[in-house]
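> Turn this into a model:
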Amino acid sequence: MARILVADDDVDIRELVEFKLSTLGHDVVAVADGASAVDEVQRQRPDLAVLDVMMPGMSGLDAVRVIRNDPSLSDLPVILLTARAQESDVETGFDSGADDYITKPFSPRELASRVQALLTRAR
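Sure, this is the predicted structure:
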């Protein structure tokens, strides 16, 4: 299936996302912060990235901006997964370059559907 990077500083959320996507056959690489996410996508480009917005150090929004500014990664599908649900937060997420925006709490089934939809579109 696909190689997916998951970045979330909350270990429970990170493990839940990793478990759900792994059970669907995806190869999941999980990291705890935005800087590690950027390092990982530059080291070995995944097929998709799922990033938390609020992480220590580099936020998910900053990570998306770095990814979008890298010509070799600019078309990488990115989903932001966050507790920030205000309309302005969603707008900021899309303005930063995200392809999708999912608010916490979230349904693992919905996450899986959105991941699959983005992977299908990217192919």
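> all contacts plus neighbour counts: C-alpha atoms, from now on.
OK.
> list the contacts for residue 7?
Contacts for residue 7 were tallied using Cα atoms under 8 Å, 6 or more residues apart in numbering; they are 14, 30-34, 36-37, 49-52.
> what about 6 Å?
By Cα atoms under 6 Å, 6 or more residues apart in numbering, residue 7 lies in contact with 30-33, 51.
> all helices for this protein, in order.
For the chain, the helices defined by DSSP state H occupy 11-23, 34-43, 60-69, 87-95, 108-122.
> Contacts for the first one next, please.
When contacts are defined by Cα under 6 Å, 6+ apart, helix 11-23 is touched by residues residue 8.
> Could you also give me the structure for this next sequence, so I can compare it with the first?
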Amino acid sequence: MKTVLVVDDEMDIAEAVKSILEDEGYRVVTCANGREAIDCLKDARPDLAIIDVMMPVMNGFETIQAIRGMEEFASLPVLIMSAIDPSVRPPDYDWAGFLKKPFSLERLLEQVQKLAPLAA
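Got it, this is the predicted structure:
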């Protein structure tokens, strides 16, 4: 079973994404901010992280930077979700996909299945 880490301070969004992905067969771990996400990485061992950009405590860019600094998670695929334009990407921040909020169920599933495909 593939594990997806969902990081968003808007718990309604995090819980909705969790429910959708669990219905598809993923194991989902949610965190309310980047610091929580970093703390739970070793236990969760995600195959994909979906991270909001605008969060308190540690924003999405800072979270990606911290993840990339951890050797065992340096190549973890990250899917960014935000209402901001992805062209504002700071240099040296690597992510595999972008979901513009609000996003459709189809777009979410398309991105997740591309980055963390479930075995057929």
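> where does the TM-score land?
Scored by TM-score structural alignment, normalised by the length of structure 2, the superposition of the two chains gives a TM-score of 0.90; 117 aligned residues with a Cα RMSD of 1.5 Å.
> if we can go back for a sec, which of the helices of structure 1 is buried the deepest?
Neighbour counts (mean count of other Cα atoms under 10 Å) averaged over each of these peak at helix 60-69, with a mean of 21.
> mean deviation (superposed) between that one and structure 2, please.
Compared with structure 2 after fitting, helix 60-69 of structure 1 deviates on average by 0.7 Å (mean Cα distance after the TM-score superposition for structure 1).
> Show me what that helix is packed up against.
Using 3 or more Cα pairs under 6 Å, 6 or more residues apart in numbering; DSSP states H and E as the contact test, no helix or strand touches helix 60-69 of structure 1.
> which outside residues touch that helix?
Here helix 60-69 of structure 1 has contacts from 34, 51-53, 73-74, 96, using Cα under 6 Å, 6+ apart.
> So which of the contacts of residue 7 of structure 1 wins on neighbours?
The most crowded member of the contacts of residue 7 of structure 1, judged by other Cα atoms under 10 Å, is residue 51 (30 neighbours).
> Can you say which of the helices of structure 1 is nearest to residue 102 of structure 1?
Of all the helices of structure 1, helix 108-122 sits nearest to residue 102 of structure 1, with 7.6 Å by Cα to Cα.
> Show the contacting residues for residue 99 of structure 1.
Per Cα under 6 Å, 6+ apart, neighbours of residue 99 of structure 1: 78-79.
> on that earlier part again, which of the contacts of residue 7 of structure 1 fall within strands?
Taking DSSP state E, the ones among these that sit in strands are 30-31, 51.
> distance of residue 55 of structure 1 from residue 83 of structure 1?
According to Cα to Cα, to the nearest Å, residue 55 of structure 1 and residue 83 of structure 1 sit 12 Å apart.
> And residue 113 of structure 1, by the same measure?
Counting by Cα to Cα - residue 113 of structure 1 and residue 83 of structure 1 are separated by 19 Å.
> for residue 35 of structure 1, same thing?
Distance from residue 35 of structure 1 to residue 83 of structure 1, by Cα to Cα: 20 Å.
> Repeat that for residue 50 of structure 1.
Counting by Cα to Cα, the gap between residue 50 of structure 1 and residue 83 of structure 1 amounts to 14 Å.
> Compare those two (neighbour count), which wins?
More crowded of residue 50 of structure 1 and residue 83, by other Cα under 10 Å: residue 50, with 26 against 15.
> The more buried one -> structure 2?
Per TM-score structural alignment, the equivalent position to residue 50 of structure 1 in structure 2 is residue 50.
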